[in-house]
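J.: next come a sequence and a model predicted from it.
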Amino acid sequence: MNRIASHLMIPLALLAFSCDDGVGTGVPADVDGFGGDTMETDVFIPPCTPNLDGVLTADEMFPALGVPASYTIAQNLDVDVVGTDKGDGTRAWDWSWSSASEQKRQLWGEPIAGKWYASEFSEGAFVVPFDLAGKIDSIYSYGNDGLNLLGLASTEENPTSGKILMHYSTVVQLFKFPMQKGDSWISKGTVRNSTFAGLPYAGQDTYQVDVDELGELSLPDFTFKKVLRVRTHVTVQPTVGASTSRQQISYVFECFGEVARATSQAGELDPNFTNAAEVRRLGL
């Protein structure tokens, strides 16, 4: 069952922006809060303008379903999640490096309607790919109080690898609104009468979330000011078998959502881990 914790179940693809005339490949360089190369056409226009107040509200994290977003994804590499002290109460993280092993992916969220498992979850739920292979979906709900994880399901009802249908009896709150530095919470999700890899499954997942820093994040194609660093420590405890835990660092920005993340190796105890199983960054 360790595969369940192979990636922390947080939606990188839920960028909170949309565009009017298709999908662009850049952002205006002069928009408050972030920089990038100016593009003449098909530019992403966020539905809100970052006010850089260090507080993420529900209006600034509204999921834009069906809008592809491009990411670079690297695995098993060293990473700096600590950054440097800027001397003004904020930090700076330089993630502008490149890696020869990076992969390019486009990810997006979709409404749950039409999925084989749709009747198992609330009507307003939506789904995001859980794995890079696109064989498992994460199911979420969004509201004024936060972004919640409802469960997991295989994209096919009866794949050769075995059916997956897992739903929490109570939702797991991944992000809460409003969210700002200093916030912390623990959310527990209990799974009963579920199926994983075609086998009966039950267990409990514990999410410990700490919003502990505010600062500037530099990526190869963007520089985001006033991003929140969100630490998530997930422990998966199946009814049968040993527990598995991972650490994840997410960087979240107003009107864009989660723009970068680093996921630790399994069993990592150091919250400032220096080697990541996976790093994802918004980029060309």
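T.: Structure's in. What do you need?

J.: use CA for all of it now, contacts and neighbours both
T.: OK.

J.: so where do the helices sit in the stretch 151-284 of the chain?
T.: Applying DSSP state H, counting those that start in this stretch to the stretch 151-284 of the chain gives no helices.

J.: can you give me the strands for it?
T.: 165-176, 179-180, 184-196, 199-218, 223-238, 244-253, 257-264, 275-282 (DSSP state E, counting those that start in this stretch).

J.: ok, which of these comes nearest Asp85?
T.: Nearest to Asp85 among the strands of the stretch 151-284 of the chain is strand 199-218; the distance by CA to CA comes to 9.0 Å.

J.: put this next to the first one:
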Amino acid sequence: MPITTNGIHHEERGSGDRTIVLLPGFGCSIACWAEIAPLLDGYRTILMDLPGHAGSVGAHADGDLPTLAETVYDACREIGLTRFIVAGLSLGGAISMRIALDHPDEVEAVLGIMPWNAGGTSAGDPVIEGFNAAYGDIETITAGITSISNDPTKTTDLLHTMPTVTEKMWRGWLGGGAFTSMADKLPGLRVPAFYLVGGKDFVVNQAKQIDDVRSIPGGRLVLHADLGHLACYEEPELVAREMLNFLDTHAIAPA
């Protein structure tokens, strides 16, 4: 299992002149991209487990968004990436955005799939508070995963990966990092940006996602009314199609 010196597990799929780094959501593993990566024809893909998750449980992970982003970025540099696209589900989307903001010369484009909004959540968010309180409680975690799934038969991987998130990462993100705002930085984003948003996503505030894209110069957003928060597991073909449409139409590599 390839792991960088800072503890990030990664796997490579496909081939192409352009590289996409694929980041999972909170509690997920790279399995959330397993059916999508083969559909990204013409692109080399690098799947990475997030710090404190799955194969990356040994990586430093305190839930602080800028630190998470820098840990992932350092892993990208170690494996030799100098120009890459970065895409992420949920928390992975927020990490992707932070990397794009901090390292615009290396990032070609940023894609958020049901991304955690850049403005952060508000105190009292019931989903965040519910999951934070559920640490170590397998029964409650299972019920929570079911509640945010459109098709629980396709999200069973989370039943295995979410309970393995380190406590420091769990408490750090759900108890603090999730409230981080980088919304004021979005007008200065220098790379093409895309959000795929779902009408049945009950985890992230859709109005805040829309506000994000409105703040980004040339930002694009696609809304699918029937998609839920875990669309990467549940609708991989649709997710891959929308990613390719954006990349091939709006984020074309320079000649």
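T.: Yep, it's here. Since we're looking at a predicted model, the values are computed, not measured.

J.: quick TM-score on the pair, please.
T.: Here the TM-score for the pair of chains, by TM-score structural alignment, normalised by the length of the second structure, is 0.31; 144 aligned residues with a CA RMSD of 6.4 Å.

J.: in JSON lines: the strands of the stretch 151-284 of the first structure, plus distance to Arg91 of the first structure.
T.: Formatted as JSON lines, those follow (distance: least, CA to CA, whole Å):
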{"stretch": "strand 165-176", "distance to Arg91 of the first structure": "21"}
{"stretch": "strand 179-180", "distance to Arg91 of the first structure": "15"}
{"stretch": "strand 184-196", "distance to Arg91 of the first structure": "19"}
{"stretch": "strand 199-218", "distance to Arg91 of the first structure": "4"}
{"stretch": "strand 223-238", "distance to Arg91 of the first structure": "9"}
{"stretch": "strand 244-253", "distance to Arg91 of the first structure": "12"}
{"stretch": "strand 257-264", "distance to Arg91 of the first structure": "16"}
{"stretch": "strand 275-282", "distance to Arg91 of the first structure": "18"}
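
J.: between these, which gets nearest to Asp78 of the first structure?
T.: strand 275-282 (4.3 Å).

J.: which one of the strands of the stretch 151-284 of the first structure lies closest to Ile73 of the first structure?
T.: So among those, strand 275-282 is nearest, using CA to CA, at 4.6 Å.

J.: what helices or strands is the closest one leaning on?
T.: Applying 3 or more CA pairs under 8 Å, 6 or more residues apart in numbering; DSSP states H and E, we find strand 275-282 of the first structure packed against strand 69-78, strand 257-264.

J.: quick check: which of these is nearest to Phe34 of the first structure?
T.: Closest of those to Phe34 of the first structure is strand 257-264, at 11.5 Å (criterion: CA to CA).

J.: show me what counts as buried in the closest one.
T.: Under the neighbour-count criterion of 16 or more other CA atoms under 10 Å, strand 257-264 of the first structure has 257-264 buried.

J.: which residues of the stretch 151-255 of the second structure fall in helices?
T.: 157-161, 167-174, 206-215, 231-234, 236-249.

J.: pick the most deeply packed of the ones you listed.
T.: helix 231-234 (a mean of 25; mean count of other CA atoms under 10 Å).

J.: how about the helices and strands packed on strand 275-282 of the first structure, which one is nearest Leu214 of the first structure?
T.: Among these, if distance is taken as CA to CA, the winner is strand 257-264, at 13.7 Å.

J.: between the closest one and strand 199-218, how many degrees?
T.: Here strand 257-264 of the first structure runs at an angle of 110 degrees relative to strand 199-218 (axes from the mean of the first three to the mean of the last three CA atoms, to 10 degrees).

J.: run the angle between strand 257-264 of the first structure and strand 223-238 for me.
T.: Orientation of strand 257-264 of the first structure against strand 223-238 (the same axes, to 10 degrees) gives an angle of 50 degrees.

J.: from the contact counts, what lies against strand 257-264 of the first structure?
T.: By 3+ CA pairs under 8 Å, 6+ apart, strand 257-264 of the first structure packs against strand 244-253, strand 275-282.

J.: so which of the strands of the stretch 151-284 of the first structure is nearest Gly143 of the first structure?
T.: Of all those, strand 165-176 comes closest under CA to CA, at 9.3 Å.

J.: mind giving me the packing neighbours of the closest one?
T.: Where contact means 3+ CA pairs under 8 Å, 6+ apart, strand 165-176 of the first structure is packed against strand 146-154, strand 184-196, strand 199-218.

J.: ok so, going back, could you dump the helices and strands packed on strand 275-282 of the first structure to TSV with distance to His233 of the first structure?
T.: Output for these, formatted as TSV (distance: least, CA to CA, whole Å):
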stretch	distance to His233 of the first structure
strand 69-78	19
strand 257-264	10
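
J.: and those strands: which comes nearest Gln173 of the first structure?
T.: Here strand 257-264 is closest among these (CA to CA), at 15.1 Å.

J.: could you check how far the closest residue to Ser264 of the first structure other than its chain neighbours is from Leu147 of the first structure?
T.: Computed as CA to CA, 6 or more residues apart in numbering, the closest residue to Ser264 of the first structure that is not its neighbour in sequence is Ala276, at 4.5 Å. Look at Ala276 of the first structure and Leu147 of the first structure: by CA to CA, to the nearest Å, they are 25 Å apart.

J.: surely Gln106 of the first structure is in contact with Ser70?
T.: Yes: applying CA atoms under 8 Å, one finds Gln106 of the first structure in contact with Ser70, separated by 4.4 Å.

J.: picking up where we left off before, any chance of the buried residues of strand 257-264 of the first structure in a markdown table, plus distance to Arg280 of the first structure?
T.: Putting the buried residues of strand 257-264 of the first structure into a markdown table (distance: CA to CA, whole Å) gives the following:
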| residue | distance to Arg280 of the first structure |
| --- | --- |
| Gly257 | 13 |
| Glu258 | 10 |
| Val259 | 8 |
| Ala260 | 5 |
| Arg261 | 5 |
| Ala262 | 7 |
| Thr263 | 9 |
| Ser264 | 12 |
